[in-house]
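Chemist: return atomic coordinates for the entry below.
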Amino acid sequence: MDDDTAPDGPPEGIVFERVTHSFGERQVLRNVSLTLSERRIGVLGANGSGKSTLARMVNGLVLPDDGAVRVRGLDTRRSARKVRRNVGFVFTDPDRQILMPTVAEDIELSLSRHGLSRTERTDRTRRVLERFGLAGHADHPAHLLSGGQKQLLALAAVLVTEPRIVVADEPTTLLDLRNARMLRAAFATLDTQLIVVTHDLELIDDFDRVIVLDEGQVIADDVPSVALAAYRELMT
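Modeler: Below is the predicted model of the structure:
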């Protein structure tokens, strides 16, 4: 087994254990305890509620001041490199993730540290571009893609590395309705665990679980119909 790969267990998935975190004097998460094992989980909250911080803790981009985060049994503080090999992160702005001139080159860059042969990299790239309807753009300049296509490219560049978990932080914020629906359709095809931080209620209304944060604490954690109602009440 690759020593950067998490074990197949344990069944608890992602665990937040009494997690607290502050930026300067502002406390953004307060004593949060969660076990995330469902396949598709949405995270909602007002701006400043702590939801993006929570998302970034799943792959060790942010470490807790107090408490612990474990991903498939790996503590993010002690095993950050291993955790990041198992958790793919999709940012709000895909231009932050698109680094190479062409679409295919950007996908292959993601595979550069995986010890694959040139043939294996090319084959994986071809397959993931076909999956997301980007095969016809393989040799096109990545910066000329539409907003939705760029977000699909960012997602493809994450998925080509075969992570066990995908975290997407407000992935539809910069997209129009058509492209947001395109991304939603792509999410529906994923067979990895998916955690989406969003303000887009339609994007997560068929997820397995939705968590609502307010002022750094969980105020609702339920099926979408219940959690979305709590979020709407919070916003009014």
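
Chemist: from here on, just use CA atoms for contacts and neighbour counts.
Modeler: OK.

Chemist: which stretches of this protein form helices?
Modeler: 51-58, 80-86, 103-110, 118-131, 147-159, 177-188, 201-204, 224-235 (DSSP state H).

Chemist: from Val28, how far out is the residue positioned nearest the centre of the chain?
Modeler: In the chain, the C-alpha nearest the mean C-alpha coordinate belongs to Val167, at 1.2 Å (CA atoms, centre = their mean). Going from Val167 to Val28 by CA to CA, to the nearest Å gives 19 Å.

Chemist: ditto for Arg164
Modeler: The spacing between Arg164 and Val28, counted by CA to CA, is 27 Å.

Chemist: what is the burial count for Glu120?
Modeler: Residues within reach of Glu120, counting by other CA atoms under 10 Å, total 12.

Chemist: now Arg78
Modeler: As a burial measure, Arg78 scores 11 neighbours (other CA under 10 Å).

Chemist: go on, the one 10 residues further on?
Modeler: Using other CA under 10 Å, Gly88 is surrounded by 23 other residues.

Chemist: my read: it touches Leu159, true?
Modeler: Yes. Counting by CA atoms under 8 Å, Leu159 is a contact partner of Gly88 at 7.2 Å.

Chemist: which residues are in contact with both of those two?
Modeler: Taking CA atoms under 8 Å, 6 or more residues apart in numbering as the criterion, Gly88 and Leu159 both touch Val166.

Chemist: next up, for comparison:
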Amino acid sequence: MSIVFDAVTVTAEGPEGTSVLLDGVNCTLQAPRTAIIGENGSGKSTMARAISGLVQPSAGHITVDGLDTVTDVRALRRRAGFIFANPGAQTIMPTVREDVALTLRGRGLSRREVSERVEAALAAHHLTELAERSCQSLSSGQAQRLALCAVLVGEPSLILADEPTSLLDLRHSELIAARLLAPAAEQVVLVTHDLDLVRRCDEAVMVSGGRLVRQGPPDEVVTAYVDSVRG
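Modeler: Take a look at the predicted model:
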């Protein structure tokens, strides 16, 4: 799978006028696991959201395996799953089991097939004992495991995760990281401040001021990022 940014600019209107969130980004992301790093406000989350079609370019184009993120957004959403830093933003149904099952609705599966896939997904994410719990009663770590489970049960080709471990303790961070980096999808794009997690990816890109300033092996990009922060 190939993600291509072609002179992509993203802007947003605010009280003080127009802000440039991405500024003429050109790159191709093809590695199985890519980490996007940068300081707060650098544009890294905007980059991930633009790939998913949640944010539209003001100029330029993004394609995901040939699908345009603006004109082909419906087809893209069937192939890609997005995981937010705040898992509450994507929880819809009352209980854990119902929320996971929602992903499979409208896919032409029998009740038995849905049930089998849901139960297998719950077990894989250590959520079986919480299956009948209210989604609103979960801890932040449990809620993030649910969010990831609900995405992966749909077997997406592409997973986009925006700081999925930022609010978690060490145990839950490790659980989420292990599931994200396992070969459950053709491609994962991960926005994170966790530099150890970045080093476990196949490639990293560094964003600063809305521009892509570095792309390459994770160790090299992390070193460049740390040097730039420490000045």
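
Chemist: returning to that earlier point: the residue nearest to the centre of structure 1 maps to what in structure 2?
Modeler: Taking TM-score structural alignment, the alignment pairs Val167 of structure 1 with Leu160 from structure 2.

Chemist: give the contact list for its match.
Modeler: Contacts of Leu160 of structure 2 by CA under 8 Å, 6+ apart are 48, 52, 80-83, 188-190.

Chemist: so Gly141 of structure 2 touches Asp169, yeah?
Modeler: Yes. Applying CA under 8 Å, one finds Gly141 of structure 2 in contact with Asp169, separated by 7.3 Å.

Chemist: in stretch 90-108 of structure 2, what's buried?
Modeler: Residues 90-91, 95-104 are the ones in stretch 90-108 of structure 2 that count as buried (16 or more other CA atoms under 10 Å).

Chemist: just to revisit the earlier point, looking only at neighbour counts, state which of Gly141 and Asp169 of structure 2 leads.
Modeler: The neighbour count for Gly141 of structure 2 versus Asp169, taken as other CA under 10 Å, is higher for Gly141 (21 against 11).

Chemist: what do we get in structure 1 for that one?
Modeler: Aligned against structure 1 by TM-score structural alignment, Gly141 of structure 2 finds its counterpart in Gly148.

Chemist: so for its match, what's the nearest residue that isn't a sequence neighbour?
Modeler: With sequence-adjacent residues excluded and distances taken as CA to CA, 6 or more residues apart in numbering, Gly148 of structure 1 is closest to Asn179, at 4.6 Å.

Chemist: quick one: map that neighbour onto structure 2.
Modeler: Aligned partner of Asn179 of structure 1 by TM-score structural alignment: His172.

Chemist: how many other residues sit next to its match?
Modeler: A count of nearby residues for His172 of structure 2, using other CA under 10 Å, gives 17.

Chemist: just Ala182 of structure 2 next, same as before
Modeler: When neighbours are defined as other CA under 10 Å, Ala182 of structure 2 has 11 of them.

Chemist: before we move on, what about Ile37 of structure 2?
Modeler: By other CA under 10 Å, the residues close to Ile37 of structure 2 number 29.

Chemist: state the distance from it to Val64 of structure 2.
Modeler: Here the criterion is CA to CA. By it, Ile37 of structure 2 lies 20 Å from Val64 of structure 2.

Chemist: kindly report the same for Glu98 of structure 2.
Modeler: In this view, Glu98 of structure 2 and Val64 of structure 2 are 30 Å apart by CA to CA.

Chemist: over to Gly154 of structure 2?
Modeler: The gap separating Gly154 of structure 2 from Val64 of structure 2 is 18 Å, by CA to CA.

Chemist: ditto for Val73 of structure 2
Modeler: For Val73 of structure 2, the distance to Val64 of structure 2 equals 10 Å [CA to CA].

Chemist: please apply the same query to Gln187 of structure 2.
Modeler: The gap separating Gln187 of structure 2 from Val64 of structure 2 is 11 Å, by CA to CA.

Chemist: what sits against the counterpart of Val69 of structure 1 in structure 2?
Modeler: By TM-score structural alignment, Val69 of structure 1 lines up with Ile62 in structure 2. Under the criterion of CA under 8 Å, 6+ apart, the neighbours of Ile62 of structure 2 are 3-6, 8, 50-51, 68-69.

Chemist: mark which of those residues are buried, thanks.
Modeler: Using 16+ other CA under 10 Å as the burial test, these include 3-6, 8, 50-51, 68-69 as buried.

Chemist: what would those look like in CSV with distance to Ala120 of structure 2?
Modeler: Shown next, in CSV, are these (distance: CA to CA, whole Å):
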residue, distance to Ala120 of structure 2
Ile3, 30
Val4, 34
Phe5, 36
Asp6, 39
Val8, 40
Ala50, 31
Ile51, 29
Asp68, 33
Thr69, 31
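
Chemist: so what's Asn26 of structure 2 up against?
Modeler: 4-8, 212.

Chemist: of these, which stay in contact in structure 1?
Modeler: Compared against structure 1 with both residues aligned by TM-score structural alignment, their matches' CA atoms under 8 Å, these retain 4-8.

Chemist: wait, Val158 of structure 1 sits on Arg85?
Modeler: No. Using CA under 8 Å, Val158 of structure 1 makes no contact with Arg85, being 10.4 Å away.

Chemist: who has more neighbours out of the two?
Modeler: A count of neighbours by other CA under 10 Å puts Val158 above the other of Val158 of structure 1 and Arg85, at 21 against 18.

Chemist: that one -> structure 2?
Modeler: Correspondence of Val158 of structure 1 to structure 2, assessed by TM-score structural alignment: Val151.
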